Structure formats: structure tokens, C-alpha cells
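Chemist: here is my input; please provide its structure:
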Amino acid sequence: MNLISPTIQSLERALSTSALKQQTHTANIANVDTPGYKAKQVDFETALKNASSKQALASYKTDAKHIAFSNESSQFDPRVTVNENSDYKINGNNVDMDVEMAELAKNQLLYNAVTDRISGKFRSLSNVISGGR
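Modeler: I've put the predicted structure just below:
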């Protein structure tokens, strides 16, 4: 019997990814004036695609465009990549402050949504444990 639902496990992975993105973007902002520093980003989309392609069990889907899922935990491992392809500034630094601030704002929205959802899951569990009182 699995005491922690796959939904909670997925939400936990989403929170971990959000924390990794936060660390990455704040490191980029902290190094905005460091000569030769290359911006880093979390490759979330590729990790999600790889995790969904490794699923062992098929799921029931009502539309061909839905993402497949299973009850088994997948290997979801977002990677931090370095942007070596461009030089934004003359000193070799390629951190764009506007991009970093926009990414931080997007990440904050994701984090708030996931924490709200996981709080709801825990409230539901608490309600079941207490017998609905």
C-alpha cells in the first residue's frame, strides 16, 4: 500500500524543480557583472519529455493530445545547463537582467500554484484522518 499518493510525489518534484530554478536564476542575477560568467538555466521541458517517454504503463486518455502517465514514479531529473553560445556584454558575460527577472516571476507563480495545490492535498488528508470534523 502506498501511503503517499503519486499526485503528492509529483507535486514534491515540481517544488524541487522550482527551488532549483530559483537558485539558478538568483545565481545568474548575483553574477550579472562578473566578467566571463555564462548564464545558467534549468532544462525543465527536456526533463519532462524524457520522464514521460520512460513510462512503463499506459494510461487511459480521452484525447490523443493528453500526456501519458502511470502510477509508477518516473525518473524526472531536470538539469542545469549553461548558455555558452552568446556574449551579451563586452566582458563575456551573457546574463540578461530582464530575462532573469521575468523567469523569476514565472517561477514564483509556479511555486505559488504548486504550494497551494499541495496544501489542499494535505488539508484533504487531514480531513479524512480526523473523520471530517
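
Chemist: rest of the way, CA atoms for contacts and neighbours
Modeler: OK.

Chemist: need the contact list for Ala14.
Modeler: Shown in contact with Ala14 (C-alpha atoms under 8 Å, 6 or more residues apart in numbering): Val114.

Chemist: tell me which element it falls in.
Modeler: Using DSSP states H and E, Ala14 falls within helix 6-30.

Chemist: what's the first helix or strand after that helix?
Modeler: By DSSP H and E, the next helix or strand past helix 6-30 is strand 40-43.

Chemist: what is that next one packed up against?
Modeler: Contact analysis of strand 40-43 by 3 or more C-alpha pairs under 8 Å, 6 or more residues apart in numbering; DSSP states H and E lists helix 6-30, strand 79-82 as its packing neighbours.

Chemist: buried deepest among those, which one?
Modeler: Among those, ranked by average contacts under mean count of other C-alpha atoms under 10 Å, first place goes to helix 6-30 (a mean of 17).

Chemist: next one: that helix to chain centre, how far?
Modeler: Between the centre of helix 6-30 and the centre of its chain there are 5 Å (C-alpha atoms, centre = their mean, to the nearest Å).

Chemist: for the comparison step, fold the sequence that follows:
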Amino acid sequence: MSLIRDHLNVHTQALQLREQRNNILASNVANAATPGFKARDIDFQSSLKQAIGSGELKTTSVGHIPVSGNAGDQLQYRQPTITSLDGNTVEMGVEQMEFAENTVRYQSSLEFLNAKIRGLTQAMRGE
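Modeler: Next up is the predicted model:
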């Protein structure tokens, strides 16, 4: 079972991070008219590397520090190209583009994961 989990890990981690990123981007769009709101985002590549690197590590001693692959640890403020008078850093064009790109990449990750699962299913059936 562990080998199957390892085989699918990168795609499942990517899906989880893409979902978290979509939520962050949606929050940015929802707060576009909120004075002083600072747009946030994650560095997807470094978050994915952290998530894959941490994997399913288990602590074996009370002195060990648990590792988490939470993207919330990677949240960063987006630097605006145009400064708003009310201090809001959400730029709708940027947010919409990032959201659309992230959604397409989410769908791609889902398709890769489905293909892997189909391949494993066929291998188990001996096809």
C-alpha cells in the first residue's frame, strides 16, 4: 500500500496545494474592494517541494518535531504593480489570470492522477 501512496504522492500533493491556492486567490478577489486588504499567494513550487519532502514522516520520539506540509506556512504578500490609494493590493487582472491558470493546472493534475490510477488498476487486473 505504501508503494501505491508513494507512486501517487506528487499528484495528490499538487491537487491539495492547487485547491488551497484557489481558495487564497478567491479570497483576494472577494476582498478587492476592502480598503487596506493585502493580496496573498503561495509559491507553489517551493510549497510542493516542502510537501513532497515532508511526506508521511512520523515522529519516533517525544523529542522529535512533527513536520507539516501546510501551504499556509508559505503564504506571502503579493507585490502590486500599481499602488491603490486605499492601500488594497488586489489587482483583479492579475488575480483572475492566476486563478484561471491555477484552475487549468488543477485539472491537469487531476487528469495525471486519474491516468496513474487507471494504469495501476490495469496492472492489478493483468491487462
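
Chemist: in the first structure, what stretch matches the longest helix along the second structure?
Modeler: Scanning the second structure for the helix with the most residues, using DSSP state H, yields helix 92-125. Aligning helix 92-125 of the second structure against the first structure (TM-score structural alignment) gives residues 97-130.

Chemist: what sits against the residue nearest the centre of the first structure?
Modeler: The geometric centre of the first structure, computed from its C-alpha atoms, lies nearest to Thr17 (C-alpha atoms, centre = their mean), at 3.4 Å. If you count contacts by C-alpha under 8 Å, 6+ apart, Thr17 of the first structure has them with 44, 78.

Chemist: wait, doesn't Leu75 of the second structure sit right on Lys38?
Modeler: No: between Leu75 of the second structure and Lys38 there is no contact under C-alpha atoms under 8 Å: 11.5 Å.

Chemist: would you turn the helices and strands packed on strand 40-43 of the first structure into CSV with distance to Asp116 of the first structure?
Modeler: Converted to CSV, those look like this (distance: least, C-alpha to C-alpha, whole Å):
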stretch, distance to Asp116 of the first structure
helix 6-30, 10
strand 79-82, 25
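
Chemist: so which of the ones you listed comes closest to Arg123 of the first structure?
Modeler: Among those, helix 6-30 comes nearest to Arg123 of the first structure, with 12.2 Å by C-alpha to C-alpha.

Chemist: and that closest one with helix 97-129, angle?
Modeler: Here the directions of helix 6-30 of the first structure and helix 97-129 differ by 150 degrees (axes from the mean of the first three to the mean of the last three C-alpha atoms, to 10 degrees).

Chemist: average offset between helix 6-30 of the first structure and the second structure?
Modeler: Superposed on the second structure, helix 6-30 of the first structure shows a mean distance of 0.7 Å to its aligned residues (mean C-alpha distance after the TM-score superposition for the first structure).

Chemist: distance check, the residue nearest to the centre of the first structure against Ser119 of the first structure.
Modeler: In this view, Thr17 of the first structure and Ser119 of the first structure are 17 Å apart by C-alpha to C-alpha, to the nearest Å.

Chemist: ok, now Thr7 of the first structure?
Modeler: Distance from Thr7 of the first structure to Ser119 of the first structure, counting by C-alpha to C-alpha: 12 Å.
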